[in-house]
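>>> Curious how this folds, go ahead:
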Amino acid sequence: MNESLVEIIKVCDRHADRLRWAMTELQKHRPLSEQTLAQLSDIDLAILDQFSTRFAKLQDAMGAKLFPAVLELTKEPGDLKAFIDKLYRLEKIGAIPSADNWLLMREIRNAFSHDYPDDPSMQAEVLNKALELSIQLLDVLKTVVDFVKPYINKS
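Sure thing, here's the model as predicted:
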């Protein structure tokens, strides 16, 4: 179990590293607006794509793999079928800071699936919110990794 958890963390770290890089590269364009989006170079647009992809991939990997592995590792009791129940249990045991914040990040992640090609101001709004929340997403990953370290180091 610990080996697969370590592998899951490696995947999350890889997404996080690339997300951090894209965040740094996009910093010079913040806050994004309809005008700044229209003026981005092809390279900057590729970086924006990298940002949105890594934000989504990191959150997906954490929600689908890391969180269930943490619950299994800690042998949390009960049959937690609903994802929201898993989130609240993770919050209760201190593995994540806030289930509600995770759900907000999930909403933004889902907004990426809607491109809003006819509404650049909506695109800018979603991206600005995602850039803010990406710091929290990275903090959640750090919190989870710090939480599981004692369990991993036991074996």
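>>> going forward, measure contacts between C-alpha atoms and count neighbours the same way
Fine.
>>> Could you report the neighbour count for residue 36?
14 (other Cα atoms under 10 Å).
>>> who's in contact with it?
residue 29 (Cα atoms under 8 Å, 6 or more residues apart in numbering).
>>> which element is it on?
helix 34-39 (DSSP states H and E).
>>> May I see the buried residues of that helix?
Applying a neighbour-count criterion of 16 or more other Cα atoms under 10 Å, one finds residue 37 buried in helix 34-39.
>>> try stretch 48-59
So stretch 48-59, judged by 16+ other Cα under 10 Å, has buried residues 48, 50, 51, 52, 53, 54, 55, 56, 57, 58, 59.
>>> just checking, the last one touches residue 138?
Going back to what we said before, that points to residue 59. No - taking contacts as Cα atoms under 8 Å, residue 59 lies outside contact range of residue 138: 9.5 Å.
>>> residues in contact with the residue most central in space within the chain?
Central residue of the chain (Cα atoms, centre = their mean): residue 59, 3.4 Å from the mean position. The neighbours of residue 59, taking Cα under 8 Å, 6+ apart as the test, are 106, 109, 137.
>>> One more, so I can put them side by side:
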Amino acid sequence: MNTEDLIRIAVARCDRIVLGFDDVRPILAPVLPFAGDDLARLPLVERIASVALLKRYEQLQDMLGRLFRAYLDWELEDVRAMTRRDQANQLEKFGVFDDADDWIVAAELRNRLVHEYPIDEDEQVERVNATWAAASGLISAYQFLRARLADKGLLS
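Alright, predicted model coming up:
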């Protein structure tokens, strides 16, 4: 598969993930950020939506990183040995994030969501609230990159 096809497929996946955020946002807006210490106190639909929120964040952060690496490859940048810091610096350079550290924070949150299941319910509440707060920035970064890709003629 060539890079342009990979970019189009990744954009389509990101678009679907963002639509998924749109699905859960009206359900969660009345209850997040959650002020309690136990998500089990939420009604069933909101509990399910909070798990969906976490999954969508994980997926969008991962796909955004993969999409940006494909774009850099298209721009003839060597991405084979690119570290997370290198990628963050490039995201800042291209204006996708105002500050490279914002990408590092997004990646660290995703890694916590994927790799560390919380034992304590307070930690789960913190993760849901952190994801709720971070989601709009991640979506904005994707929308910025998507517009750049469109301007380059990669989405036609």
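>>> from the buried residues of stretch 48-59 of the first structure, which is closest to residue 37 of the first structure?
residue 48 (9.7 Å; Cα to Cα).
>>> what does the closest one align to in the second structure?
For residue 48 of the first structure, the aligned position in the second structure is residue 50, judged by TM-score structural alignment.
>>> Please apply the same query to residue 143 of the first structure.
So residue 143 of the first structure corresponds to residue 144, using TM-score structural alignment.
>>> Can you name every helix or strand that the strand or helix carrying its match contacts?
Using DSSP H and E, residue 144 of the second structure maps to helix 121-151. Applying 3 or more Cα pairs under 8 Å, 6 or more residues apart in numbering; DSSP states H and E, we find helix 121-151 of the second structure packed against helix 3-28, helix 44-74, helix 100-115.
>>> any idea which of these is most buried?
helix 44-74 (a mean of 19; mean count of other Cα atoms under 10 Å).
>>> now that one, how far from the centre of its chain.
Helix 44-74 of the second structure has its average C-alpha position 4 Å from the chain's average C-alpha position, going by Cα atoms, centre = their mean, to the nearest Å.
>>> Next secondary structure element downstream of that helix?
Defined by DSSP H and E, the subsequent element after helix 44-74 of the second structure is helix 84-93.
>>> tell me which of the contacts of residue 59 of the first structure is nearest to residue 43 of the first structure?
residue 109 (22.1 Å).
>>> Distance to residue 36 of the second structure added to the helices and strands packed on helix 121-151 of the second structure, as CSV?
Below are these laid out as CSV (distance: least, Cα to Cα, whole Å):
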stretch, distance to residue 36 of the second structure
helix 3-28, 14
helix 44-74, 13
helix 100-115, 20
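>>> for those helices, which one sits closest to residue 155 of the second structure?
If we rank those by Cα to Cα, the stretch that ends up nearest is helix 3-28, at 6.0 Å.
>>> who does the closest one touch, helix- and strand-wise?
Short answer (3+ Cα pairs under 8 Å, 6+ apart): helix 3-28 of the second structure packs on helix 44-74, helix 121-151.
>>> and the angle from the last one to helix 84-93?
In terms of direction (axes from the mean of the first three to the mean of the last three Cα atoms, to 10 degrees), helix 121-151 of the second structure departs from helix 84-93 by 50 degrees.
>>> What's the match for residue 62 of the second structure in the first structure?
In the first structure, the residue equivalent to residue 62 of the second structure is residue 60, according to TM-score structural alignment.
>>> tally of neighbours for residue 96 of the first structure?
The number of residues packed near residue 96 of the first structure is 23, by other Cα under 10 Å.
>>> Can you say which helix or strand has it in it?
Here residue 96 of the first structure is assigned to no helix or strand, by DSSP H and E.
>>> on that earlier part again, state the number of residues packed around the closest residue to the match of residue 48 of the first structure other than its chain neighbours.
Closest residue to residue 50 of the second structure apart from its sequence neighbours, by Cα to Cα, 6 or more residues apart in numbering: residue 128 at 6.6 Å. Look at residue 128 of the second structure: counted by other Cα under 10 Å, it has 20 neighbours.
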